[in-house]
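In: sequence and predicted structure, then a few things I'm wondering about:
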Amino acid sequence: MPSGQKFVIADDHPLFRGALKQAIAGLADVGSIIEAGDFESAKAAVAGNEDLDLVLLDLSMPGASGLSGLISLRGIHPTVPVVIVSAYDDAETIRRALELGASGFISKSASMDDIRSAIETVLAGGVAAPSDLDLGVEQDPEISALIKRLQSLTPQQTRVLGMLAEGLLNKQIAYELNVSEATIKAHVSAVLQKLGVDSRTQAVILLGKIGGDALSAA
């Protein structure tokens, strides 16, 4: 029998990680809590733990550019629920996060009870978003089209895209994923085709539009 549920808390502020740990500690059946203070550590924690039950991810931490961090983690471990925890809690950011596969969104201004309640909702298989906010619809047709294209990627293609965004070469990605370079070339070609771009650079620029723009504008 597994000994409790396993969580990853990815946030670069130790005080806020502590608050999230406190919220989780109030849940039933808590096993282990892995903390990550930067995105590299978060990726390692998600990649190294197949049996995760939940990831709490800050949108703006060292090594991650907004929603592109969510996209990368979803590629690494497609089945684990990821809840975004952010001070950028406008309707646009929340809606985009949910459309890109987040299982929930918690504002950093939420109370301890609200944080715990949101976590419980997601652990029970639901989606947690602020109930008092109308998320509306995407107003930017370019972003809307981009989200649909990103949604069409397979988990492995999503992971490859995340690695392209980090500047890794095909042979480095092949080594990381333990597959042949030819396989990675095929994945890259498929990613470029689905995103409607001609080069890796254009793909990374496109990902940046969903990554940091929402935050820099907030």
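Out: Yes, it's here.
In: please count neighbours and contacts with C-alpha atoms only from this point.
Out: Fine.
In: look at residue 106 and give its secondary structure.
Out: Of the three states, residue 106 takes strand under DSSP: H, G, I helix; E, B strand; the rest coil.
In: for it, what are its contacts?
Out: Residues near residue 106 by CA atoms under 8 Å, 6 or more residues apart in numbering: 83-86, 89, 115, 118, 128-130.
In: quick one, what contacts the residue nearest the centre of the chain?
Out: In the chain, the centroid-proximal residue (CA atoms, centre = their mean) is residue 70; its distance is 1.6 Å. By CA under 8 Å, 6+ apart, residue 70 lies in contact with 57, 59, 82, 97, 100-102.
In: second one coming, line it up with the first:
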Amino acid sequence: MREVLIADDHPLFRDALKRAVLQALPDAALLEADGVPMLHVVVDTHPDLELLLLDLHMPGATGFSALVHIRGQHPGLPIIMVSAHEEAGIIRRAIAHGASGYIPKSAPVETIVTAVLRVLDGDLWIPASVHGAGLALKPDEAGAAARVAELTPQQFRVFNMIAEGLLNKQIAYDLGVSEATVKAHMTAIMRKLGVSNRTQVALMASHLAIEVDSVPSEVVLSNH
């Protein structure tokens, strides 16, 4: 049975994606995640996972950070990004970071079905409106992606909490660990990222941000 993971924090859109995937793969076993912690658990415990549909704005991630981290930890897993963003530059950056496809949330079910089947066949799928997927990432962004990919899942969670501006005390509370443990994670994170303080950690995360003026509101598939 083919396992497909749908990672999106909006239940209604997860349901819409599930229906679309089942049209493409009627016998698929569908798994779900509503945030980065659950995303890591599901991916790590399902080695035969064949496809990940990943929301670009997952809770617990900054911009493309979830994409680059999962790609680093599981390089053989095809990932289709799903987002309300339809800007060509964002789509090209997603592909440059290793996504195998990009589906706008405004896409009809038929388009999602096509994208899923194409990616599972080993092809790249992007909207027809985006001419050419080639893009050379800026050196700072490429460097940040390579370093973030080396973090462990727990280090990745701490990394994104730092990017959100949380203090060690808040991070410790949210993770249910001691501040000493958080400091140990901080030391390891800074070593892997090649930086010396939390401000530089946050700067590293900013290189993976979407960098648009506003985040569009989520949209539900028009024919659901």
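Out: Thanks, I have the structure now. No experiment lies behind these values; they were computed from the predicted model shown.
In: TM-score for this pair?
Out: The TM-score (TM-score structural alignment, normalised by the length of structure 1) is 0.75; 200 aligned residues with a CA RMSD of 3.4 Å.
In: rewinding a little: take the contacts of residue 106 of structure 1 and keep only those in helices.
Out: 115, 118 (DSSP state H).
In: give me the secondary structure label for the residue of structure 2 most remote from its centre.
Out: Ranking residues of structure 2 by C-alpha distance from their mean position (CA atoms, centre = their mean) puts residue 180 at the top, at 28.7 Å. In three-state terms, and counting by three-state DSSP, residue 180 of structure 2 is helix.
In: next one: it from residue 67 of structure 2, what distance?
Out: 29 Å (CA to CA, to the nearest Å).
In: same question for residue 93 of structure 2.
Out: Taking CA to CA, one finds residue 93 of structure 2 at 11 Å from residue 67 of structure 2.
In: and what of residue 54 of structure 2?
Out: According to CA to CA, residue 54 of structure 2 and residue 67 of structure 2 sit 8 Å apart.
In: what do those two both touch?
Out: Residues touching both residue 54 of structure 2 and residue 67 by CA under 8 Å, 6+ apart: residue 79.
In: surely residue 215 of structure 2 forms part of a helix?
Out: No: counting by three-state DSSP, residue 215 of structure 2 falls outside a helix, being coil.
In: burial measure for it, as a count.
Out: The tally of other residues near residue 215 of structure 2 (other CA atoms under 10 Å) stands at 11.
In: residue contacts, it?
Out: residue 85 are the contacts of residue 215 of structure 2 under CA under 8 Å, 6+ apart.
In: what of residue 158 of structure 2?
Out: Contacts of residue 158 of structure 2 (CA under 8 Å, 6+ apart): 171, 182, 185-186.
In: ok, so of these, who is nearest residue 135 of structure 2?
Out: residue 186 (32.2 Å; CA to CA).
In: which element is that closest one on?
Out: helix 179-193 (DSSP states H and E).
In: next: residue 54 of structure 2.
Out: With DSSP H and E as the criterion, residue 54 of structure 2 is inside strand 49-55.
In: mean per-residue distance, the helix or strand just after that strand to structure 1?
Out: Next helix or strand after strand 49-55 of structure 2 toward the C-terminus (DSSP H and E): helix 65-73. Helix 65-73 of structure 2, aligned to structure 1 and superposed, deviates on average by 2.1 Å (mean CA distance after the TM-score superposition for structure 1).
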